[in-house]
Every structure is written in C-alpha cells, then in structure tokens.
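Participant: One predicted model, sequence on top.
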Amino acid sequence: MTSPFSYTFPAIRGVQAGREYYVSMCPLRLLAKLFVFDNEELMPELRAQRSINRSRIPEIARYIVSNSGSYTFSAITASIDGKVSFDAVGEDDTNHYRMGTLQVDMDAKFIVNDGQHRRAAIQMAIEERPELGDETIAVVFFHDRGLERCQQMFADLNRHAIKPSPSLNILYNHRNAAASLTKHLGLTSPVFRNLIESERSSLSKRSRKLFTLSALHFAILEMLNEEELEDFSAAAKKCSEFWEAVGDQIPEWIYVREGRMTAGEVRQDFIHSHAIVLQALGRVGKSLYQTSSGSLDLRLALKKIRDIDWSRANAATWEGRAMIGGRMAKNSQNITLTCNEIKRSIGLALTPEEQAIESAFTAARQ
C-alpha cells in the first residue's frame, strides 16, 4: 500500500555507481519536519549512523544566527525509505532527462546520512530567527536500500573527510578578531615576518618556518582578553611591542632571520619556538601588563629571558614542564608549568592557581 499523497521536489537526477540519486533544494523550515535522525535509543549496530553530539548544536546555531547574512552550509545527504518516482522535463539532448520533479510517497521516511548536526542546529536557529525558515539548503537524495547500505553510505561519506588544520582555519577566518590580529602580526612584525607556517599546524624538519600560525594565535589568546581584542589598533600595538621585546632576548630567533641558523636547527635543539612556549610567553605578557603600575619597560622586564636555557638537552628544567619523555607536551598543566618557570626566571610572582600546580609538580619530583 502506498499513500495517494506525495511530496514533490524540483530536482536534478544523476548517476553514481550505476544507481540514481537526486539533488534538490529544501526550505530550512521544512528540514525538521521532513528529515528525522535515526533512533538514538537503538544499539549502534541497528542505527544508520552515530549518535548526535548535542553539545555541538548550540555552537552551530549561534554561527547561523550571528552570521545570518553570510553563513555557509554544504548539502545534506538523506536516504528515502519508501516509493519514489522521477518525472523528467523534456527529452532533448541538452538535459538528457536530468531535470524534473521527484515524487516521494508521503508515507516514506527520510533518514539523514550526513548533516544531522546541521539539521538540528538549523532548527534551533529558526526558533530564534523565524525569517531564516524561507532560505534553502541543498539536499542529496538516495533511494534507501536497507540498513546495511545506509551504514555503508555513512562510512563512505566520512572515510575521506579531513578536518582542516588549525592554522588553515585561522588563515581563512575573517570573522574572528584574534585570527585577524594573528595574521596581521605574521605579516608585519619583524619577529614573525616570513617565519610563519600558515597552512600546517606542525612543521617538518626541512621547513624554513619557525612558528605556526595556530601557535601564535593561541599565544595571543593567552595574552589578550575579548575586550582588548575588540580594539584592533590598540591590540596590534600591544602585541607588536611585547613580541618584539621577547624576540630581542632570544638570540636563535634573530639568527634565523639573519640566516645564521636554519629554522630546522632551532626547532630541533631548542624549545622556544614551539606552541607551548609561545602560549606560556603570552600568559607571561598578560601578567606583566596586569601587575605593572604606570608605564612598563618591556625590555627591562623581559631582559632575564636571555638567561633561560631553552635547550632541549636541559631536561632538568623542562622535563615534566614543557616535555614528557623528551617530546614536547601541550596540555594546560604543561603550559602553566612552563609559564611558571619563565615567571620565576624574570622575577614575576605566581598566582595562587599557578602556585598550587607548581607545588604539586615539585612534590611529585621528590
């Protein structure tokens, strides 16, 4: 038995792996009504895909609402469990029966194979901004061939999905104030100019770059709060002054700029160009500005950084702080412990939280 009623979608028909599929446009307000998520109460073996991570949905919804004039979404992929038919428009050689209308039995079930978080976030965004409901999103329809095929579709759709590197995300992000400031420093600061890797978040031994864009970005986030980032000119001036003062106290950074050492040699033998140290230095900068009264002589305050032994061979200092088992580490505790060592070297007091972590670290070493 089929329903005498049907959904009608204007669509383009295509062929993949010898079977038809259809591309159409769907108003956002209809997504929640048409497309359901596979029952999360079922065992994973009986579902067509993974469970929804509900913590992701509000973030995506905020992205839509905050950027209602410029948000971008890729197509949703769905399977149709029910009767379908395609009525082509015309029979000439230009469209080859590819354009027409897709008729879907109203008793059919639509299952989202890819895009379930987008669907849920769009529904949440429309509750706040109902006018978004008239906008559209592309939908790719496949005719359902059972649970096994749906599960295989999910695996295939995600098999070659590669998340862009953090550095590339920062490079292409024009909405975020910290990202804009990071790119500005990378282009204008004599400390970082021509030494920033903008696409990758890790550096090969032969790379001529000394820092990654993502490492500098996280260092800036450690140094400046959201209110400071809103004033781009003041934030840029503050960051430029601080990092130039830091750069003056680290000879190896200067040697790389002058061609007296290669970036690879510095990264191999020293820890000060790695992300954890940049973040720790950013946190030190924040502390310096917060604790200074009146004008701050950065070069005088940071002068003792030159006396720090940044060598990887200095395991007595850095093992357990910036390194674990001789390899660079980067969790929040390691950042704090590295920051603590820099603060101690230049005579800055630790906060109560930093002191608690330092005391636990010292006790564990004994």
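Facilitator: Received the coordinates, thanks.
Participant: going forward, measure contacts between C-alpha atoms and count neighbours the same way
Facilitator: Noted.
Participant: ok, which stretches of the stretch 251-366 of the chain are helices?
Facilitator: Assignment of helices within the stretch 251-366 of the chain using DSSP state H, counting those that start in this stretch yields the ranges 251-258, 263-269, 275-291, 298-301, 315-318, 332-346, 352-365.
Participant: Out of these, flag the one nearest Ser165.
Facilitator: With Cα to Cα as the criterion, Ser165 lies closest to helix 275-291 of those, at 14.4 Å.
Participant: and the gap between Tyr289 and Asp231?
Facilitator: 16 Å (Cα to Cα, to the nearest Å).
Participant: These two: who's more crowded?
Facilitator: Applying other Cα atoms under 10 Å to Tyr289 and Asp231 shows that Tyr289 carries more neighbours, namely 16 against 11.
Participant: so who does the more buried one touch?
Facilitator: The contact partners of Tyr289, taken as Cα atoms under 8 Å, 6 or more residues apart in numbering, are Leu296.
Participant: What is the burial count for Phe218?
Facilitator: So Phe218, with other Cα under 10 Å, has 19 neighbours.
Participant: And Pro352, by the same measure?
Facilitator: Around Pro352 there are 9 residues (other Cα under 10 Å).
Participant: How about Ile271?
Facilitator: Counted with other Cα under 10 Å, the neighbours of Ile271 add up to 22.
Participant: That one reaches Asn314, doesn't it?
Facilitator: No: in this structure, Ile271 is not within contact of Asn314 by Cα atoms under 8 Å, at 10.0 Å.
Participant: a strand runs through Glu20, doesn't it?
Facilitator: Yes: Glu20: assigned to a strand according to DSSP: H, G, I helix; E, B strand; the rest coil.
Participant: One more to weigh against that first structure:
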Amino acid sequence: MENFYSFTALRGIQGRKMSYIIQIPLNMVGTLFEQEDFSLPVIERKQRMLNKARVNQIAKYLVDNPDSYVLPPLVAQIIGEVEQTPDQLQRDIVTLKIKMGSKLQILDGQHRCAGIQLALQQRKYLGDEVIQVKLLICGNLSDSQQVFADININAVKPPQSIKMLYNHRDYLTSFSKVLIEQIPVFKNNTDYERTNLPPQSDNIFTFSAIYQANKELLKTSSDETMFDQKTLIQFWNTVASVMTDWDGQKNAGELREQSISVHAVTLSALAEVGRTLIEKFPSEWPEILNGLVGIDWNRSNPDWKDRAVVTGKITKSRKNIELTANKILQYLGVALNKAQKNRETEFLKNI
C-alpha cells in the first residue's frame, strides 16, 4: 500500500498550465520540501545561496509579531505522480494526493522557509498555523529556473520611505509623522513616498531621511533610546529657524542640486550634532545651534569634500554622517569627543 500526502487544493490555469493552491502547517515546512543542494554549481540549481541575515530577519519578525505577522505564499514544484479528485459541487476544489516518494522543491520562498524553521525553535505554538503554497508541475531544471527568474525579474521593492510610513508597529514612524506636522518646513516640503526625489519635485525632504535623522538623534551614548518628544520638536524647530537654505527662497530642485543642507546625510549629521549638544549642554544647546546660520551649505564648499560630497556626489554612509557632523561641531566651536576625534584623525591622514 502506497502512502500519500493529501491536501485540499484550489486549482486553476495560469500560463496555460495547471497550478494548485494548498495550505500547510508551519511545522511541515521543514519536512515537506526537499532541500536545495548548494554544493552544486549555480547553473545546476534552482535557488540562490541562502542569506543568513535575511533568514534571521524573517525569524525575528515572526517571533516579535506572533499575533499579527503576514507571510506571502511559497511557490513550489512537484516532481512525481499526482492524483486529483474534484469536489462534486465545486470543480475547482480538488483533493490532491501526492505520493510520499515525490519531490516537492521550493522555487520561491526559501528564506521564508528557513526563517519559519528558526522561529519555531522559539515559538513552537506557531507550528499549528498555516502558510499557503502554490504548487506547479515543472518539466525540467530549465522550467524551474525560469519560474525563479520570472518571479524575481518582475519583483520591485517599494521605496524605503513608504515602507517606513506604513509600519505602524514602529513608534518612531508614528512620532516622525507627528513631528513633521509640527515643523512647518517639514510639513510643507516632505515627500512621504519616495526615497530619492526627482529633479522636478517641489519637495526638499523625504520621510525616510527625517525618520533616519530622528533615529540618530534618539540614540544615547549608552545605546538606549531617549524618547523625549518635546526635546525633538524643540530641536528641529530651532534648526529650521536658523537654516537660511530652508526659508523657501530657492527653487526646490535648485536647492537640492546646489546645497547639501536638505539631503539625508546632513539631516542625520545635524541629528548627531543635536545629540552631542543636548548631552553636553542640556540648557545651552538651543543657543549654540544659532551658530548654524553662518554655515555655507553649498556643495562646492571645500569643507564638505570627502565628508558629505564624494567625487562630486552627495553621499550618505555612516562615515559620511560622522565626518559631516564633526565639521558642523567645529563650525559651532564645540570640542569633539574621543570617538569623533578618532574619526577626524583617520580622515585627515587620508587627505
């Protein structure tokens, strides 16, 4: 007597081929699907190498959000014999019987599978919950590789700004939205959807840039988070009042082209400056920030070379943020701390 996997499936035709949608418990993910052999050359595989960081990210997402997570369906292929028995009333619903000796191989979703298995080590009860799987009948390796290519070629990641904007689990997202509404220059000039603004845009800031700057400002030297809404709003209002570039006198496109003042690297650098001032001068920091009014933010200013502007392009990396913050602190007459001095010394050696 042969053994079968038996699933209730919804069947349909896509690309002139039959496909099936089933649901499986999460605790079957590790046993139902055949593992990819990564010792094979890439040309002989159906999948890319696993990215462990991505696996850990998915596992953490499941562990942190057991009551509200959402996982997209997996896509897998069946290699072997399949029997289907249509429901008497709904012909598109079938009982799908797959021989135990058949192979089920993941074509899309290997990181989800690995992340699920890792998460179940910490949240075993999630094993009774389900994930949808789209099953295809692929004829050969080239068919399988084509499915992988088609899915990934047509996939487009949404901009970082809109991903942050829609993340209601993140306190900083909610606060950044409130902050923008209370700072007039942010409220009237922020693009919530795009991360990179086109030349014709009337906006000068992006939501992601403001979010990242707030994240920078809220870090403390003890790596804890200081959620003081009043201080944050006061800080950005003070900055906005002395940033002459932000007064609306220049065309938005020209301002972004000519000045570094509205770019993400500078917003994050200003946030690092703000964090330094608030920690060192808890009462005097607003007055010290008035010194920003005398800074030349033009991208052609040699002070920004290899700090915010690298080979003629405005660049945002951790190093760029720190070096730009150092120069702003020097403009304000504030002594650098040990870490800032070390970064500055390293930078000056390479000029």
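Facilitator: All right, it came through fine. All figures in this text were calculated on a predicted structure; none of them were measured in a lab.
Participant: Secondary structure class of Arg194 of the second structure, three-state.
Facilitator: Quick answer, by three-state DSSP: Arg194 of the second structure is coil.
Participant: how much space between the aligned partner of Arg50 of the first structure in the second structure and Gln145 of the second structure?
Facilitator: Correspondence of Arg50 of the first structure to the second structure, assessed by TM-score structural alignment: Arg48. To Gln145 of the second structure, Arg48 of the second structure is 10 Å away according to Cα to Cα.
Participant: who's more crowded, those two?
Facilitator: Each of Arg48 of the second structure and Gln145 has its neighbours counted (other Cα under 10 Å); Gln145 has more, 17 against 12.
Participant: residue in the first structure matching that one?
Facilitator: In the first structure, Gln145 of the second structure lands on Gln151 (TM-score structural alignment).
Participant: wait, is its match part of a helix?
Facilitator: Yes: judged by three-state DSSP, Gln151 of the first structure forms part of a helix.
Participant: coming back round to it: wait, doesn't the match of Arg50 of the first structure sit right on Ser39?
Facilitator: No: contact criterion Cα under 8 Å: Arg48 of the second structure and Ser39 do not qualify, at 11.5 Å.
Participant: who's in contact with Ile170 of the first structure?
Facilitator: Ala179, Leu213, Ser214, His217.
Participant: ditto for Ile220 of the first structure
Facilitator: Ile220 of the first structure neighbours (Cα under 8 Å, 6+ apart): Ala178, Thr182, Cys239, Gln279, Gly282.
Participant: Swap in 10 Å and give it another go.
Facilitator: Taking Cα atoms under 10 Å, 6 or more residues apart in numbering, we find Ile220 of the first structure in contact with 178-179, 181-182, 214, 229, 235, 239, 278-279, 281-283, 285-286.
Participant: picking that back up, report the spatially nearest residue to the match of Arg50 of the first structure, omitting neighbours in sequence.
Facilitator: Val42 (7.3 Å; Cα to Cα, 6 or more residues apart in numbering).
Participant: neighbours of the one you found, just the number please.
Facilitator: Neighbours around Val42 of the second structure, by other Cα under 10 Å: 12.
Participant: ok, it to Thr324 of the second structure distance?
Facilitator: 43 Å.
Participant: Likewise for Gln88 of the second structure?
Facilitator: 70 Å.
Participant: If you count surrounding residues, which of the two has more?
Facilitator: Higher neighbour count among Gln88 of the second structure and Thr324: Thr324, with 27 against 9, using other Cα under 10 Å.
Participant: Tell me the counterpart of that one in the first structure.
Facilitator: Per TM-score structural alignment, Thr324 of the second structure is aligned with Thr338.
Participant: what does Asp202 of the second structure give?
Facilitator: Asp202 of the second structure maps onto Arg208 in the first structure, by TM-score structural alignment.
Participant: residues in the second structure matched by the longest strand belonging to the first structure, start to end?
Facilitator: The longest strand of the first structure (DSSP state E) is strand 6-16. Using TM-score structural alignment, strand 6-16 of the first structure lines up with residues 4-14 of the second structure.
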